[in-house]
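1. Here you go, sequence then predicted model.
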Amino acid sequence: MSPRSTEPLARPVLAEFLGSMLLAAVVIGSGIAAQRLSPDDVGLQLLENAAATAAGLYALILIFGPVSGAHFNPVVTLADVLLGGSSWRRFLAYAPAQVAGCVTGAVVANVLFSADPVSISTTERATFAHGVSEVVATAGLLLVIFSLVRTGRADRAPAAVGAYIGAAYFFTSSTSFANPAISVGRIFSDTFAGIAPSSVPLFVLTQLIGAGVAIGVVSLLYPSTDRQRDQLRADVTTAA
């Protein structure tokens, strides 16, 4: 039995819950603020939401990366497992914490702006363009993370991930959810960043497809030797 299969997970799981909660609060809270500050300019609302998310994500990865790897995203953890950097035990512990954290963060964001703690979103996003956008957004996110990890540049991940997500808000029609946990969390806020429950299955499916694409591309472009896999296991905890 490998050491990774028996390592304590309480602290990393708590870090994933807290990081996911704060990420959802940043995404949804900045969306609410943007909607109120710029009620007549949707483009400006998106810019404000994207800027806050990019900066917030950068900070959150720096805070929680040393404890859990700052995944905040089930497809990041899944890719980590399939690329040999983590265990299924960790995935099964992280994924529920990530989803619970994002749902909690949605409630926190609503409360911060004196809205109902829970309001189910009515924003429909289930179109072909949104689905393709989520494939591209998710694949790109994982390529950023694991290309850096496999080339010994994991310390650059916080800035790179924040920059990519900020840009992807604009170059994808879905505004780059790229995360099943945040897709579920956004259900619980009927605001600028929300998503209707009926649209979530499409988002989660296409995010998983995007993860599969990224895993294939990473394996092709950055093949890992046994020694590199050992280094990956050490380095991935510093990436998002």
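-> Received, thanks. Predicted model, so just to flag it, every value in this text is computed and none were measured. Residues are numbered from 1 along each chain as shown.

2. Going by C-alpha atoms from here, please, whenever you check contacts or count neighbours.
-> OK.

3. distance of the closest residue to residue 44 other than its chain neighbours from residue 192?
-> Using C-alpha to C-alpha, 6 or more residues apart in numbering and skipping the chain neighbours, the partner closest in space to residue 44 is residue 38 (6.7 Å). Computed as C-alpha to C-alpha, to the nearest Å, the residue 38 to residue 192 distance reads 12 Å.

4. Which one's more surrounded, the two?
-> residue 192 (23 against 14; other C-alpha atoms under 10 Å).

5. surely that one meets residue 28?
-> Yes. Using C-alpha atoms under 8 Å, residue 192 is in contact with residue 28, at 7.5 Å.

6. mind checking which helix or strand residue 104 is in?
-> Applying DSSP states H and E as the criterion places residue 104 in helix 88-112.

7. Sort out which residues of that helix are buried, please.
-> Across helix 88-112, burial judged by 16 or more other C-alpha atoms under 10 Å covers 90-91, 94-110.

8. Then stretch 163-180?
-> For stretch 163-180, by 16+ other C-alpha under 10 Å, it's 163-169, 172-180.

9. list the helices and strands the strand or helix carrying residue 14 packs on?
-> According to DSSP H and E, residue 14 maps onto helix 10-37. Using 3 or more C-alpha pairs under 8 Å, 6 or more residues apart in numbering; DSSP states H and E as the contact test, the elements touching helix 10-37 are helix 42-68, helix 88-112, helix 180-185.

10. go with 7 Å
-> Judged by 3 or more C-alpha pairs under 7 Å, 6 or more residues apart in numbering; DSSP states H and E, helix 10-37 is in contact with helix 42-68, helix 88-112.

11. just the angle between the longest one and helix 88-112, please?
-> On the basis of axes from the mean of the first three to the mean of the last three C-alpha atoms, to 10 degrees, helix 42-68 is oriented at 140 degrees to helix 88-112.

12. OK, contacts around the residue lying closest to residue 28 once chain neighbours are set aside?
-> Distance criterion C-alpha to C-alpha, 6+ apart; nearest residue to residue 28, sequence neighbours excluded, is residue 193 at 5.5 Å. Residue 193 is in contact with 28, 31, 186, counting by C-alpha atoms under 7 Å, 6 or more residues apart in numbering.

13. take a look at this one as well, against the first:
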Amino acid sequence: MTAELPRRLAAEAAGTAFLVIAVVGSGIMAERLTADAALALLCNAVATGAALAVLIAVLGPVSGAHLNPAVTLVAALRRALPPRDAAFYVLAQVAGGIVGTLLAHAMFELPLVALSQQARTGGGQWLAEGLATFGLVAVILIGGGSRRDALPWLVGLYITGAYWFTASTSFANPAVTLARTLTDTFSGIRPLDAPGFIAAQCVGALLAVVAVRALGASSRAR
């Protein structure tokens, strides 16, 4: 990453904003178009995975396209990103995610902020978030070395699938989790439940680093 820090932070903020717009906006659109929960989730998953793939492909050369504090944490631990830069990355991602929720609400003419009432808690949900984030980080670390050009599509497809094979619908991103507390729509999560999700995501990311290192399959972190 050769771009100056302000440019990289702008990319992280904008990228996370558009990722959250895709998550929240497609959830709102799906709710308006169908009463079928399974179809709504399918629409939400496809839109999110497709947007994520494009964002990583476009922003990867600028900032690494982390768009996720868990990914940034891993990069910092692997010394691919200085701790100071990592802290700013996380702040940019969280701020971008919040703006993304506000913009999604504005597009659909909803109140800009509406705290979610959607309960997402319990051991099964936390395990799902840990596994979802474990898989995401493993895909990034392994795919970043063996199939770097394909990494955007690997990540996008993984998240699309993880929407369906996890009990939590695979948030796998602390910044996105915080942003989703501000929407009382299809993709929301109660603020009370967010800390459990974020803790599980961080644990899953750290376990992925250990597992990939043990396998000897990791690439240099993005």
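-> All right, it came through fine. Computed from a prediction, not measured in an experiment: that's the story for all the values here.

14. May I see the contacts of residue 193 of structure 1 organised as a markdown table, with distance to residue 19 of structure 1 and neighbour count added?
-> Below are the contacts of residue 193 of structure 1 laid out as a markdown table (distance: C-alpha to C-alpha, whole Å; neighbours: other C-alpha atoms under 10 Å):
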| residue | distance to residue 19 of structure 1 | neighbour count |
| --- | --- | --- |
| 28 | 14 | 31 |
| 31 | 18 | 25 |
| 186 | 15 | 30 |
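
15. out of those residues, who's nearest residue 51 of structure 1?
-> residue 31 (10.5 Å; C-alpha to C-alpha).

16. Distance of that closest one relative to residue 23 of structure 1?
-> Going from residue 31 of structure 1 to residue 23 of structure 1 by C-alpha to C-alpha gives 12 Å.

17. Repeat that for residue 68 of structure 1.
-> Distance of residue 68 of structure 1 to residue 23 of structure 1, given as C-alpha to C-alpha: 15 Å.

18. Equivalent analysis for residue 142 of structure 1, please.
-> 17 Å.

19. and if you look at residue 199 of structure 1?
-> Plainly put, residue 199 of structure 1 is 21 Å away from residue 23 of structure 1 if you go by C-alpha to C-alpha.

20. Which one's more surrounded, these two?
-> Higher neighbour count among residue 199 of structure 1 and residue 23: residue 23, with 24 against 20, using other C-alpha under 10 Å.

21. Grab the nearest non-local neighbour of the more buried one.
-> What sits nearest to residue 23 of structure 1 in space, not counting adjacent residues and going by C-alpha to C-alpha, 6+ apart, is residue 57, at 6.7 Å.

22. Now which residue in structure 2 aligns to the one you found?
-> In structure 2, residue 57 of structure 1 lines up with residue 52, judged by TM-score structural alignment.

23. give me the number of residues near residue 196 of structure 2?
-> The number of residues near residue 196 of structure 2, taken as other C-alpha under 10 Å, comes to 16.

24. cool, and residue 32 of structure 2?
-> Neighbour count of residue 32 of structure 2, defined by other C-alpha under 10 Å: 10.

25. got it, and residue 207 of structure 2?
-> Residues near residue 207 of structure 2, counting by other C-alpha under 10 Å: 19.

26. That one maps to what in structure 1?
-> Per TM-score structural alignment, the equivalent position to residue 207 of structure 2 in structure 1 is residue 213.

27. so which strand or helix has that match?
-> Following DSSP H and E, one finds residue 213 of structure 1 within helix 200-221.

28. OK, contacts around the residue nearest to the spatial centre of structure 2?
-> Centroid-nearest residue in structure 2: residue 173, 3.8 Å away (criterion: C-alpha atoms, centre = their mean). Residue 173 of structure 2 sits next to 68, 69, 70, 201 when contact means C-alpha under 7 Å, 6+ apart.

29. First-to-last residue distance for stretch 57-76 of structure 1?
-> Terminal residues of stretch 57-76 of structure 1 are spaced 14 Å apart (C-alpha to C-alpha).

30. Correction: the previous question concerned stretch 110-120 of structure 2.
-> The straight-line separation of the ends of stretch 110-120 of structure 2 (C-alpha to C-alpha) is 22 Å.

31. Kindly report the same for stretch 64-84 of structure 1.
-> 21 Å.

32. Pull out the buried positions in it.
-> 64-65, 67-81, 83.

33. how about the aligned partner of residue 31 of structure 1 in structure 2, what does it touch?
-> Using TM-score structural alignment as the criterion, residue 31 of structure 1 maps onto residue 27 of structure 2. Residue 27 of structure 2 makes contact with 40, 44, 186, 187 under the criterion C-alpha under 7 Å, 6+ apart.

34. Show me which of the residues you listed is closest to residue 123 of structure 2.
-> Distance to residue 123 of structure 2 across the contacts of residue 27 of structure 2 (C-alpha to C-alpha) is lowest for residue 187, with 19.7 Å.

35. ok, and the equivalent of the closest one over in structure 1, which helix or strand is that part of?
-> Aligned counterpart of residue 187 of structure 2 in structure 1: residue 193 (TM-score structural alignment). For residue 193 of structure 1, there is no host helix or strand (DSSP H and E).

36. any idea how far residue 35 of structure 1 is from residue 193 of structure 1?
-> Remark: distance between residue 193 of structure 1 and residue 35 of structure 1 (C-alpha to C-alpha) = 10 Å.

37. Next: residue 96 of structure 1.
-> In this view, residue 96 of structure 1 and residue 35 of structure 1 are 30 Å apart by C-alpha to C-alpha.

38. Same check on residue 212 of structure 1?
-> Separation of residue 212 of structure 1 from residue 35 of structure 1 (C-alpha to C-alpha): 35 Å.
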